[in-house]
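Engineer: Sequence isn't available, so here's the structure alone:
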């Protein structure tokens, strides 16, 4: 029986053949991956919260919120793969367990099922948290001249800022 190998959030892939030579140093790639791992954790936590709220929303805005939450979690789900694949392209393993996400995420999960208004408030805060995490990662990517990561993060920022605006509009 082989022992499972533990990997940290920024564990580099062992060199097996060709070294990665994309014009970004290993040190810079590791720093970018550290930030992308936090971004992936926040994104996954927000995805899970949004899906949970989709299942459990009640009240007069049920249909509106149920559909809106589904649109948002479906889009978020697709983005998770792109983020993880960018981490892999930079030569590191992507975090992929609940324990890793819990230790990396800046988003606190609710302890119970909130009412519809609180769900919206929590999702506004969650989208804003993801945007802040994206900005920190974007700064690191820009410093290393990592255009593909910067592009990914810029696109994600647009989505999360728009989601926060739309959700916030429901509270006014």
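Structural biologist: It's in. Keep in mind that what you see is a predicted model, and the values were worked out from it rather than measured. Numbering: from 1, shown residues only.

Engineer: drop to CA atoms for contacts and neighbour counts, all remaining ones
Structural biologist: Noted.

Engineer: Give me the most central residue, the chain.
Structural biologist: When C-alpha atoms, centre = their mean is applied to the chain, the residue found nearest the centroid is residue 43 (2.1 Å).

Engineer: Okay, and that residue sits in which element?
Structural biologist: Secondary structure from DSSP states H and E places residue 43 in helix 26-56.

Engineer: And that helix, what's buried?
Structural biologist: Of all the residues in helix 26-56, those buried under the rule 16 or more other C-alpha atoms under 10 Å are 26, 28-54.

Engineer: rewinding a little: show me the contacts for the residue nearest to the centre of the chain.
Structural biologist: 76, 80, 130 (C-alpha atoms under 8 Å, 6 or more residues apart in numbering).

Engineer: Distance check, the last one against residue 62.
Structural biologist: Remark: distance between residue 130 and residue 62 (C-alpha to C-alpha, to the nearest Å) = 25 Å.

Engineer: The two: who's more crowded?
Structural biologist: A direct count of neighbours by other C-alpha atoms under 10 Å for residue 130 and residue 62 places residue 130 higher, at 26 against 14.

Engineer: Starting from residue 161, give me the distance back to the more buried one.
Structural biologist: 9 Å.

Engineer: cool, and residue 93?
Structural biologist: Applying C-alpha to C-alpha to residue 93 and residue 161 gives a distance of 28 Å.

Engineer: More neighbours: the two, which one.
Structural biologist: residue 93 (21 against 18).

Engineer: So what touches stretch 25-36?
Structural biologist: 9-10, 12, 83, 87, 90-92, 133-134, 136-137, 140-141, 144.

Engineer: Show me these that map onto helices.
Structural biologist: If you go by DSSP state H, the contacts of stretch 25-36 have 83, 87, 133, 134, 136, 137, 140, 141 in helices.

Engineer: The structure to be compared is supplied as follows:
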């Protein structure tokens, strides 16, 4: 079991970094998605949605930094180009003219996508005994599950 980042084999660090970069990409795209919707949401639920979307993008900005810094801690390179994040991400950019319900649905799906990616990251980290990355993936996954629940609650 790897006790520290430097205990990881080069192959393990590369595999973990690949999974981390996937999580970063999806978090970056979702950060901008939430900010886009924060700026452009309209309708009767403007106030609470404007606030919720802000909570999401502020959380995700910190989250993407934590994930990227973990990549650096294990000695790998964090993707730093927006084009690279967009190419890699399973989350797609959103339409600023979408209805409030479409925005909510899209953001909920994005949270679930990131959650699934983080679950995969957790498995990769566990396979290599990287408990710190595994812990980070689990904690971030909990956050995305909560945001997905909060968003879906608006659709019922």
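Structural biologist: Yep, it's here. This structure is a prediction, so every number in the text was calculated from the model and none was measured.

Engineer: And the TM-score, once the two are fitted together?
Structural biologist: The TM-score (TM-score structural alignment, normalised by the length of structure 2) is 0.94; 153 aligned residues with a C-alpha RMSD of 1.3 Å.

Engineer: Remind me which helix or strand residue 168 of structure 1 belongs to.
Structural biologist: helix 147-170.

Engineer: now swap in residue 53 of structure 2 and tell me
Structural biologist: Short version, using DSSP H and E: residue 53 of structure 2 is in helix 46-73.

Engineer: ok, how many other residues are close to the aligned partner of residue 140 of structure 1 in structure 2?
Structural biologist: For residue 140 of structure 1, the aligned residue in structure 2 is residue 124 (criterion: TM-score structural alignment). Per other C-alpha under 10 Å, the neighbour tally for residue 124 of structure 2 reads 21.

Engineer: so who does residue 124 of structure 2 touch?
Structural biologist: With C-alpha under 8 Å, 6+ apart, residue 124 of structure 2 has these contacts: 15, 16, 19.

Engineer: Check residue 79 of structure 1 too.
Structural biologist: Here residue 79 of structure 1 is in contact with no residue (C-alpha under 8 Å, 6+ apart).

Engineer: which one in structure 2 is aligned with it?
Structural biologist: In structure 2, residue 79 of structure 1 lands on residue 63 (TM-score structural alignment).

Engineer: does residue 94 of structure 2 count as helix, strand or coil?
Structural biologist: Following DSSP: H, G, I helix; E, B strand; the rest coil, we place residue 94 of structure 2 in the coil state.

Engineer: got it, and the one 10 residues further on?
Structural biologist: Here residue 104 of structure 2 takes the helix state, with states given by three-state DSSP.

Engineer: Now the equivalent of residue 154 of structure 1 over in structure 2: closest residue in space that isn't a chain neighbour?
Structural biologist: Alignment note (TM-score structural alignment): residue 154 of structure 1 maps to residue 138 of structure 2. In space, and not counting its chain neighbours, residue 138 of structure 2 is closest to residue 122: 6.5 Å by C-alpha to C-alpha, 6 or more residues apart in numbering.

Engineer: Test my guess that the one you found contacts residue 141.
Structural biologist: No. Using C-alpha atoms under 8 Å, residue 122 of structure 2 is not in contact with residue 141; the gap is 9.3 Å.

Engineer: Pick out whichever of these two has more residues nearby.
Structural biologist: The residue with more neighbours, out of residue 122 of structure 2 and residue 141, is residue 122; 25 against 22, by other C-alpha under 10 Å.

Engineer: Just confirm residue 42 of structure 2 contacts residue 98, I think it does.
Structural biologist: No. Residue 42 of structure 2 lies out of contact with residue 98 (C-alpha under 8 Å); the separation is 9.5 Å.

Engineer: Report how many residues lie close to residue 169 of structure 1.
Structural biologist: For residue 169 of structure 1, using other C-alpha under 10 Å, the count is 11.

Engineer: hmm, back to that, quick check: the helix holding residue 53 of structure 2 compared with structure 1, mean distance?
Structural biologist: Superposed on structure 1, helix 46-73 of structure 2 shows a mean distance to its aligned partners of 0.7 Å (mean C-alpha distance after the TM-score superposition for structure 1).

Engineer: Ok, stretch 28-35 of structure 2 next?
Structural biologist: Mean for stretch 28-35 of structure 2 is 0.5 Å (mean C-alpha distance after the TM-score superposition for structure 1).

Engineer: Can you state the residues of structure 1 onto which that stretch aligns?
Structural biologist: The aligned range for stretch 28-35 of structure 2 is 44-51, by TM-score structural alignment.

Engineer: any idea how far the aligned partner of residue 18 of structure 2 in structure 1 lies from residue 42 of structure 1?
Structural biologist: The equivalent of residue 18 of structure 2 in structure 1 is residue 34 (alignment by TM-score structural alignment). Counting by C-alpha to C-alpha, the gap between residue 34 of structure 1 and residue 42 of structure 1 amounts to 13 Å.

Engineer: No further questions, thank you.
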